[in-house]
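J.: model this:
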Amino acid sequence: MSTVLIVDDAQFMRTMLSKLVEEEGYEVVGEAVNGIDAVQKYQELNPDLVTMDITMPEMDGIEAMVEIKKVDPDAKIIVCSAMGQKPMVVDALEAGAEDFIVKPIKPEKVKEAMKNILS
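T.: Alright, predicted model coming up:
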């Protein structure tokens, strides 16, 4: 079973994403509330996929992706962010994101992205 780490500073987003992940038959192995937390949890849990918010306290999602990619160049990350401006999307993809989903997220889009990356 594929495992997923959910990174978002908003509890309601983590809850909603967890539900989507589990509906698709994947396992949520952890949740992180900021980039620093995300990097630590990634190293501990070694998930198959990460959903990453960008705007978070302490360390943002772009920095966290860069750190995670240093540890594991093959890390699979989907960015889920309200910051859908083109430069932000480009930054995320350059940092190694597999996909970029703009909030408010559409459940089908998240499920499709997970399937594409994990299958």
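J.: CA only for contacts and neighbour counts going forward, please
T.: Fine.
J.: before we move on, which element is the residue nearest the centre of the chain in?
T.: What sits nearest the mean C-alpha location of the chain, by Cα atoms, centre = their mean, is Thr51, with 1.6 Å. When secondary structure is defined by DSSP states H and E, Thr51 falls within strand 49-52.
J.: List of residues touching stretch 19-26?
T.: Contacts of stretch 19-26 with the rest of the structure, by Cα atoms under 8 Å, 6 or more residues apart in numbering, involve Met1, Ser2, Thr3, Val4, Glu27, Val28, Pro107, Val110, Lys111.
J.: Before we compare anything, build this one as well:
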Amino acid sequence: MTRPTAVIADDHALIRQGIRQMLVSGGIDVVAEAADGLEAIAMVKKHQPHLLTLDIAMPYSRGIEVFTEARRWAPQTRIVVFSGLTSTALLGELAHAGADAIFLKREELKAFSDAIPHIVEGRNVLGPGVAELIDASGSAGVLTARELQIVGLVAQGLNNRDMAARLGVSTKTVDNHRTNLMRKVGVHSVAELLAYALREGLLDASRET
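T.: Take a look at the predicted model:
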């Protein structure tokens, strides 16, 4: 039987080494490692691995963007996300996008090690910390992909008319999205929305470590 293969994507060499040891112990061949988002996408396209372990915050490309491109070029690859961020919006976005497994970096490594056989078999796994955060937040705490786009455009200083032109929708639609997301996160001004986005790591996750 052919052994499963994996690509490890993380900008910290020590973390890549630890993940490699766990994967190899779990009977998986590591065929490549990547230290940034662009390299991760290239390695996934080249090797079409059974498994990709993905740091959500790496240089050159946000983890959610790497996730989307990996899905595009290697739809059969199972993707395990590691996050140093505890944003329920980000974790919820990843879960909604179809991440096969999500773990917080602060969790015990044993949680991932124990889950490897289940992930390879095709089961979806949430680390204990991730499941707790998502359960505690409820569905109201999870922003949609469009709402996350709106947050990014607000951060760029665009008004509703400019956002509508950028997104190809009506100004009224933008206003509805903006109103809904501000109600979801419990803020009442642009300044409060931006403070929330910075705190939750939604504006530029690639700058987080």
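J.: thinking again about what came up before, residues in contact with the counterpart of the residue nearest to the centre of structure 1 in structure 2?
T.: Structural alignment (TM-score structural alignment) places Thr51 of structure 1 against Thr53 in structure 2. When the contact criterion is Cα under 8 Å, 6+ apart, the partners of Thr53 of structure 2 are Ala6, Val7, Ile8, Ala9, Ile79, Val80, Val81, Phe82.
J.: Now flag whichever of those is closest to Leu148 of structure 2.
T.: Within these, the smallest distance to Leu148 of structure 2 is 18.9 Å, found for Val81 (Cα to Cα).
J.: What's the local residue count around that closest one?
T.: Here the neighbour count serves as a burial measure; for Val81 of structure 2 (other Cα atoms under 10 Å) it reads 25.
J.: Go ahead and confirm it touches Ala99.
T.: Yes. Val81 of structure 2 lies in contact with Ala99 (Cα atoms under 8 Å); the separation is 7.0 Å.
J.: just to revisit the earlier point, how much space between the match of Thr51 of structure 1 and Leu91 of structure 2?
T.: 15 Å (Cα to Cα, to the nearest Å).
J.: and what of Asp55 of structure 2?
T.: Per Cα to Cα, Asp55 of structure 2 is found 13 Å from Leu91 of structure 2.
J.: Then Ala115 of structure 2?
T.: From Ala115 of structure 2 across to Leu91 of structure 2, the span is 18 Å (Cα to Cα).
J.: In terms of neighbours, single out the busier of the two.
T.: Summary of the neighbour comparison: Ala115 of structure 2 and Leu91, criterion other Cα under 10 Å, with Leu91 having more neighbours (26 against 17).
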